[in-house]
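Undergrad: below is the sequence, then the predicted model.
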Amino acid sequence: MTQQPTSDERRPASGGQKAAARNRAALIAAAREIYAEHGLDAPLSAIARRAGVGQGVLYRHFPDRSALAMAVLEENVRQIERAAASDGVDLAQVLGVLTWHQTESTAFVGVLHADGAASRSGTPAYAVELSQRVERALRRLLPAGHPLASQREDLMIAVGMVSGAVTGPTREHRERRARAAWRLLGVEVGPVRPYEE
């Protein structure tokens, strides 16, 4: 005969807020990878599998596909902001982080074009806000006399132009094209990699 556990012995704790934060971070990282491989229409079940969680956990954190995509885009922007706020960092290094996100995410590329499209109807407000945050982070590091500092719009036009060049079948190919575009604009870019604290 199997003995039922008493109320104090039931299940081990789920890990609480720490486990929830880990699961959320794992879902965002998995979504970034899956979206890079298969686009924004990739099955959510593939994202949950890659994160090592069940679909129920995914839906507890992100009630629908757009909530997950927005979380990934928000994390991309946060990485750029954190990189720009780091001690001893320069514009070239932050452009390297930006370029990494450009090569990883076509959805992020769309966000970078959103501010210029703000006057057109249908541009989501969150996309405009994310684009403006990227611009503010970059502008803080833009030294006087830099090629992108001469006109107010030059910075985000250049970012948009590089985004347009980021095409190709592999991340390496997209990175080569992005670096070539920055070179043509006369702008130095640091190592193309994600920001790590």
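TA: Nice, I can see it. Numbers count the residues shown, from 1 in each chain.
Undergrad: going forward, measure contacts and count neighbours with C-alpha atoms only.
TA: Noted.
Undergrad: end-to-end on stretch 87-96?
TA: 16 Å (Cα to Cα, to the nearest Å).
Undergrad: wait, I meant stretch 96-113
TA: Start-to-end span of stretch 96-113 (Cα to Cα) is 18 Å.
Undergrad: ok, and here's another one to check against it:
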Amino acid sequence: MTVTRRPNRGPGAAAENRAALIAAAREVFADAGYDAPLTTVARVAGVGQGSLYRHFPDRVSLALAVFEDSVADLEALAAEPGTTLADMLALLTEQTIASTAFIDMVSVPSAGDLRVVEVRDRVAGLLAGTLAEARRAGRLREDVTADDLVLAVGMLAGLLARLPAAERRTTAERVWALLRHGIEPRPVSGG
């Protein structure tokens, strides 16, 4: 993380400070996780804590601003004709590799904060939109739900958060290979 202290330019710099805080939080959350100290975010952004709390009164407000781009990317992909469940899970996996904090935040069903629950429900809804096609194509068991998939991605994020960035992609591939056995239809035996 690069720390650059910028001189205070007053209220005229509010939009720039907000953008700097979002960029810094994205970097800090990617490196240190969702529970990283907000003082670190302010320091990396080159602003004081007062500026941080004027723009984002709590951690969730900051995280939602940071991760809105991730949800928007998922929504854009879901809106493309022909998008499959595999496409959606691939993008979620890429987002998880880049920043486990986003998935960690939205995959916990009892997060408590309604703003987080709303984002989680948006992500689950996007996955749900591709479930029927995956089932028709024989790539998904009938009983697998969008919530199951959010949970699986959350489990992946929990594991990846403990690994160095260089090991995340290979581990994610191994995890999905194992998880596919649980979500794909089982072959019918001729008995």
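TA: Structure's in. What do you need? Given the structure is predicted, the values throughout are model-derived calculations rather than measurements.
Undergrad: what about the helices in the second structure?
TA: Using DSSP state H, the helices of the second structure run over 14-32, 38-45, 49-55, 59-79, 85-98, 100-107, 114-136, 146-160, 165-183.
Undergrad: how about CSV for those, with mean neighbour count added?
TA: Formatted as CSV, these follow (neighbours: other Cα atoms under 10 Å):
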stretch, mean neighbour count
helix 14-32, 20
helix 38-45, 21
helix 49-55, 16
helix 59-79, 17
helix 85-98, 19
helix 100-107, 26
helix 114-136, 17
helix 146-160, 20
helix 165-183, 14
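Undergrad: now do the same contact list for the residue mapped onto Val28 of the second structure from the first structure.
TA: For Val28 of the second structure, the aligned residue in the first structure is Ile34 (criterion: TM-score structural alignment). Neighbour list for Ile34 of the first structure: Ala42, Ala46, Ile47 [criterion: Cα atoms under 8 Å, 6 or more residues apart in numbering].
Undergrad: list the contacts for the residue nearest the centre of the first structure?
TA: Geometric centre of the first structure, nearest residue: Asn76, 2.3 Å, by Cα atoms, centre = their mean. For Asn76 of the first structure, the contacting residues are His101, Phe108, by Cα under 8 Å, 6+ apart.
Undergrad: what's it aligned with over in the second structure?
TA: Aligned partner of Asn76 of the first structure by TM-score structural alignment: Ser70.
Undergrad: tell me the spacing between that match and Leu149 of the second structure.
TA: 17 Å.
Undergrad: Val117 of the second structure too?
TA: As defined by Cα to Cα, Val117 of the second structure lies at a distance of 16 Å from Leu149 of the second structure.
Undergrad: same check on Gly125 of the second structure?
TA: Using Cα to Cα, one gets 11 Å for the distance from Gly125 of the second structure to Leu149 of the second structure.
Undergrad: next up, the contacts around the residue nearest to Ala25 of the second structure when sequence neighbours are not counted.
TA: Nearest non-adjacent residue to Ala25 of the second structure, counting by Cα to Cα, 6 or more residues apart in numbering: Val41, 5.3 Å away. Contacts for Val41 of the second structure were tallied using Cα under 8 Å, 6+ apart; they are Leu21, Ala24, Ala25, Val28.
Undergrad: OK, contacts around the first one?
TA: Meaning Leu21 of the second structure. Val41, Ala42, Val44, Ala45, Val47, Leu52 are the contacts of Leu21 of the second structure under Cα under 8 Å, 6+ apart.
Undergrad: trace the fourth one over to the first structure, please.
TA: Under the alignment (TM-score structural alignment), Ala45 of the second structure pairs with Ala51 in the first structure.
Undergrad: that match against Arg22, yeah?
TA: No: using Cα atoms under 8 Å, Ala51 of the first structure is not in contact with Arg22; the gap is 9.8 Å.
Undergrad: map His61 of the first structure across to the second structure for me.
TA: By TM-score structural alignment, His61 of the first structure lines up with His55.
Undergrad: roughly how far does the residue nearest to that match when sequence neighbours are not counted sit from Asp148 of the second structure?
TA: Closest residue to His55 of the second structure apart from its sequence neighbours, by Cα to Cα, 6+ apart: Arg18 at 6.4 Å. Arg18 of the second structure is 35 Å from Asp148 of the second structure, where distance means Cα to Cα.
Undergrad: over to Ala19 of the second structure?
TA: For Ala19 of the second structure, the distance to Asp148 of the second structure - Cα to Cα - is 34 Å.
Undergrad: residues contacting the closest residue in space to Val123 of the second structure that isn't next to it in sequence?
TA: Excluding the flanking residues, the one nearest Val123 of the second structure by Cα to Cα, 6+ apart is Val71, at 7.0 Å. Neighbour list for Val71 of the second structure: Val119, Arg122, Val123 [criterion: Cα under 8 Å, 6+ apart].
Undergrad: if anything else comes up later, I'll come back, but that's it for now.
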